[in-house]
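S.K.: this one's sequence-less:
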């Protein structure tokens, strides 16, 4: 197959459940498979891995794993699969767990070094420990590093944080971000957590009842007025931004994005030039026809009205706006839209009441 990226097409029945997907996914970065429990996320992942017998097509960056003339068994597919449970060898130290797969890969085929894996997952100080002495988050980091050391062409992760408590989830998140930013291979990440998806995903596939109901870059999907399930109440946009200034007097920092800038509360550790990810919820943006300076909201941005749609609740509307080329959403009462005579094409002022650092 001639195109890069991941091609995955499966149309098959598993008892009463039907999986019917046709996907062309990015060949790098983190793609989230998102949806309610039972929607088919794990079934799709298992079909991709060859763990589930299914007719279809599977190709990763021009390497055909499954099609009309080929159907490689799972052990011949160059992938790594990280499950909810870590399944570390309890009688082996962290280092020996990591070396288990690494030493079985010929030296000339190793794409990820031992030092890289331990650095990305923060394991250097844990190498001599036994699994029983590790926290849940540490065990999962070891499992991920062990998977990477097989030098896979695809990393599959099936709800890797679901067995962890909230503190452990927060501990492991920066390491997953480091993998997303450093790995040259695609990652497919199954989750039903909107918070995990908002923080980690570059691309998102929304599933329901075995079918894809929406897919695309995270920012594009979340900025749609037709909000997919799971994001209705927390409808809003995700922004990639860069810290450009700190105001120590007022404990604020300025984050620049393509289309303007926003001020947010200074958080310890944020540095000038640092890239961050922000979330701005639709309910936290009000609109004005002219710039209002005699009020408490400090983040005021000019924007063009792009689209107006009926919202999930009666009497409310979702307004899509563009600050430059960056989309935002504003949830207003339909009465307010009518009273202000807001229409597509108009320039208005966004009053952003709250900005959240995604962490």
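M.R.: All right, it came through fine. These numbers come from a predicted model, not from an experiment. Numbering: from 1, shown residues only.
S.K.: For the rest of this, base every contact and every neighbour count on C-alpha atoms.
M.R.: OK.
S.K.: Check the spacing between the nearest residue to residue 236 once chain neighbours are set aside and residue 308 real quick.
M.R.: Leaving aside its sequence neighbours, residue 236 sits nearest to residue 281 (C-alpha to C-alpha, 6 or more residues apart in numbering; 3.9 Å). For residue 281, the distance to residue 308 equals 16 Å [C-alpha to C-alpha, to the nearest Å].
S.K.: what's downstream of the biggest helix by length in the chain, the next helix or strand?
M.R.: Across the chain, the longest stretch assigned as helix under DSSP state H is helix 166-182. Counting by DSSP states H and E, the next helix or strand C-terminal to helix 166-182 is strand 187-191.
S.K.: any idea how far that next one is from the chain center?
M.R.: 8 Å (C-alpha atoms, centre = their mean, to the nearest Å).
S.K.: Identify all contacting residues around that strand.
M.R.: 28-35, 41-42, 154-159, 180, 197 (C-alpha atoms under 8 Å, 6 or more residues apart in numbering).
S.K.: mind running it again at 6 Å?
M.R.: 30, 31, 32, 33, 34, 155, 156, 157, 158, 159 (C-alpha atoms under 6 Å, 6 or more residues apart in numbering).
S.K.: Of those residues, select the buried ones using a ChimeraX command.
M.R.: Selection of buried members from those for ChimeraX, criterion 16 or more other C-alpha atoms under 10 Å:
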select :30,31,32,33,34,155,156,157,158,159
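S.K.: With secondary structure and distance to residue 73 as added columns, please give the contacts of strand 187-191 in JSON lines.
M.R.: As requested, the contacts of strand 187-191 are exported to JSON lines (DSSP: H, G, I helix; E, B strand; the rest coil; distance: C-alpha to C-alpha, whole Å):
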{"residue": "30", "secondary structure": "strand", "distance to residue 73": "24"}
{"residue": "31", "secondary structure": "strand", "distance to residue 73": "24"}
{"residue": "32", "secondary structure": "strand", "distance to residue 73": "24"}
{"residue": "33", "secondary structure": "strand", "distance to residue 73": "23"}
{"residue": "34", "secondary structure": "strand", "distance to residue 73": "26"}
{"residue": "155", "secondary structure": "strand", "distance to residue 73": "17"}
{"residue": "156", "secondary structure": "strand", "distance to residue 73": "16"}
{"residue": "157", "secondary structure": "strand", "distance to residue 73": "19"}
{"residue": "158", "secondary structure": "strand", "distance to residue 73": "19"}
{"residue": "159", "secondary structure": "coil", "distance to residue 73": "23"}
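S.K.: of all the contacts of strand 187-191, which two lie farthest apart?
M.R.: 34 and 155 (16.4 Å; C-alpha to C-alpha).
S.K.: Alongside the first one, take a look at this:
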């Protein structure tokens, strides 16, 4: 199922003007605080009535101001996942899940409860109440409740923002499974580049109520002119395959025939992954480095150099593994004589890649 969004609305702080279509999967609204992400979600949910626009999921029209269509929130067939689980404290996990099913229309295509429970790994929690759950467990139950309501669209408004890094790492694989195994489109709000890199089927980058870039995560995150979450969000997204797990705690990845080493990943040999390599974690050399502790050295040539307003620049390096980005100073570029077409080596520290930067690749 595909999602179509057209919105115009005047807010006190900005004029909202959105127009994008999203394919099945996870569409990420990505941008800084105040860029309009939550406003878009509220309009889709029916919590904000925009001046003009239309939102539809395939032939299911949520509203269309030109045709006078406006479905109230309770008739929009939405599953909403908030920053906090917002579970009913007096109900068990089993009862919270059943509450979601209670709202599903009788003729709706329903997910089987057993499948949802297995997918989210919450079978052992069914008799507990929310007070006895961790933050990550609460979010998994909230996801299950949303799925069992038989939604046509799932809204996830910064669902990991209230969690610590360990809990975020716990939850991200479940959103990957939703993306790959559930046909319901997901509109996902975040300002985290790591979440975008791991989850997004498509990315809508927002700034001041406008769409400034729309496309795959690899394109949006590599564009420093967008950088909705700041220059530190700029990075490359590579598709790799797990080749081997070594006894010293490293995993070896096949990146288009090149080898990359990461701290051990919790994925089976042969599995395809997406990894995000932040530009500030890459250094460049004009000669093949020797005597370095870094294990990842990629041979390539410079495709483009994009200088910023300050002393830095983002360098795109075409390698066997794909395009890698490096954030370096313009002084370094001058001293090395680098320009588009120059041969170079991209050096990546093995321990520079965090667990949240590694996730399952999109199916197919």
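M.R.: Sure, I can see it. Small disclaimer: the values here were computed from a predicted structure and weren't measured.
S.K.: Would you pull the TM-score for this pair?
M.R.: The TM-score (TM-score structural alignment, normalised by the length of the first structure) is 0.88; 352 aligned residues with a C-alpha RMSD of 2.5 Å.
S.K.: just to revisit the earlier point, ok, now how distant is the residue nearest to residue 236 of the first structure from residue 298 of the first structure?
M.R.: According to C-alpha to C-alpha, residue 281 of the first structure stands 16 Å off from residue 298 of the first structure.
S.K.: So these two - more neighbours on which side?
M.R.: residue 281 (22 against 16; other C-alpha atoms under 10 Å).
S.K.: What's the match for that one in the second structure?
M.R.: In the second structure, the residue equivalent to residue 281 of the first structure is residue 278, according to TM-score structural alignment.
S.K.: My guess is its match contacts residue 235. True?
M.R.: Yes. Contact criterion C-alpha atoms under 6 Å: residue 278 of the second structure and residue 235 qualify, at 4.1 Å.
S.K.: Okay, helices next: where are they in the second structure?
M.R.: So, for the second structure - with DSSP H - the helices run 37-45, 93-102, 113-120, 135-148, 165-181, 193-199, 217-220, 330-336.
S.K.: tell me, the third one lands on which residues of the first structure?
M.R.: Just to be clear, that refers to helix 113-120 of the second structure. Counting by TM-score structural alignment, helix 113-120 of the second structure lines up with residues 114-121 of the first structure.
S.K.: Residue 274 of the second structure: how many residues sit nearby?
M.R.: Using other C-alpha under 10 Å, the number of residues around residue 274 of the second structure comes to 20.
S.K.: Could you tell me how far it is located from residue 194 of the second structure?
M.R.: 11 Å.
S.K.: And residue 315 of the second structure, by the same measure?
M.R.: Distance, residue 315 of the second structure to residue 194 of the second structure, by C-alpha to C-alpha: 20 Å.
S.K.: Which of these two has more residues huddled nearby?
M.R.: residue 315 (26 against 23).
S.K.: separation between that one and residue 304 of the second structure?
M.R.: Relative to residue 304 of the second structure, and taking C-alpha to C-alpha, residue 315 of the second structure is found at 6 Å.
S.K.: got it, and residue 330 of the second structure?
M.R.: 13 Å.
S.K.: Look at these two and report which has more neighbours.
M.R.: residue 330 (19 against 16).
S.K.: Just confirm the more buried one contacts residue 314, I think it does.
M.R.: No. Residue 330 of the second structure lies out of contact with residue 314 (C-alpha under 6 Å); the separation is 9.2 Å.
S.K.: Excluding chain neighbours, what is closest to the counterpart of residue 264 of the second structure in the first structure?
M.R.: Counting by TM-score structural alignment, residue 264 of the second structure lines up with residue 266 in the first structure. Leaving out its chain neighbours, the residue that sits closest to residue 266 of the first structure by C-alpha to C-alpha, 6+ apart is residue 252, at 4.4 Å.
S.K.: so who does residue 243 of the first structure touch?
M.R.: With C-alpha under 6 Å, 6+ apart, residue 243 of the first structure has these contacts: 254, 255, 272, 273, 274.
S.K.: Among those residues, name the ones in strands.
M.R.: Counting by DSSP state E, the part of these found in strands is 254, 255.
S.K.: filter the contacts of residue 243 of the first structure to the buried ones?
M.R.: Buried, going by 16+ other C-alpha under 10 Å: 254, 255, out of these.
S.K.: count of neighbours near residue 140 of the second structure?
M.R.: 23.
S.K.: Next: residue 7 of the second structure.
M.R.: Residues near residue 7 of the second structure, counting by other C-alpha under 10 Å: 22.
S.K.: One more: the one 5 residues further on?
M.R.: With neighbours defined by other C-alpha under 10 Å, the count for residue 12 of the second structure comes to 5.
S.K.: separation between the most centrally placed residue in the second structure and residue 167 of the second structure?
M.R.: Taking C-alpha atoms, centre = their mean, the centroid of the second structure lies closest to residue 196, which sits 2.5 Å from it. Look at residue 196 of the second structure and residue 167 of the second structure: by C-alpha to C-alpha, they are 17 Å apart.
S.K.: follow-up on the earlier one: now the longest helix of the first structure and strand 30-34, what's the angle there?
M.R.: 130 degrees (axes from the mean of the first three to the mean of the last three C-alpha atoms, to 10 degrees).
S.K.: And for stretch 253-268 of the second structure, what's in contact with it?
M.R.: Applying C-alpha under 6 Å, 6+ apart, the contact partners of stretch 253-268 of the second structure are 240, 241, 242, 243, 249, 250, 251, 252, 296, 320, 321, 350.
S.K.: who are the neighbours in contact with the closest residue to residue 17 of the first structure other than its chain neighbours?
M.R.: The shortest distance from residue 17 of the first structure to any non-neighbouring residue, by C-alpha to C-alpha, 6+ apart, is to residue 210 (7.3 Å). Taking C-alpha under 6 Å, 6+ apart, we find residue 210 of the first structure in contact with 18, 19, 20, 39, 40.
S.K.: Who wins on neighbours among these?
M.R.: Neighbour counts for these (other C-alpha under 10 Å) peak at residue 40, which has 24 neighbours.
S.K.: That one matches what in the second structure?
M.R.: Aligned by TM-score structural alignment, residue 40 of the first structure pairs with residue 36 of the second structure.
S.K.: Surely residue 282 of the first structure is in contact with residue 328?
M.R.: No. Residue 282 of the first structure lies out of contact with residue 328 (C-alpha under 6 Å); the separation is 7.5 Å.
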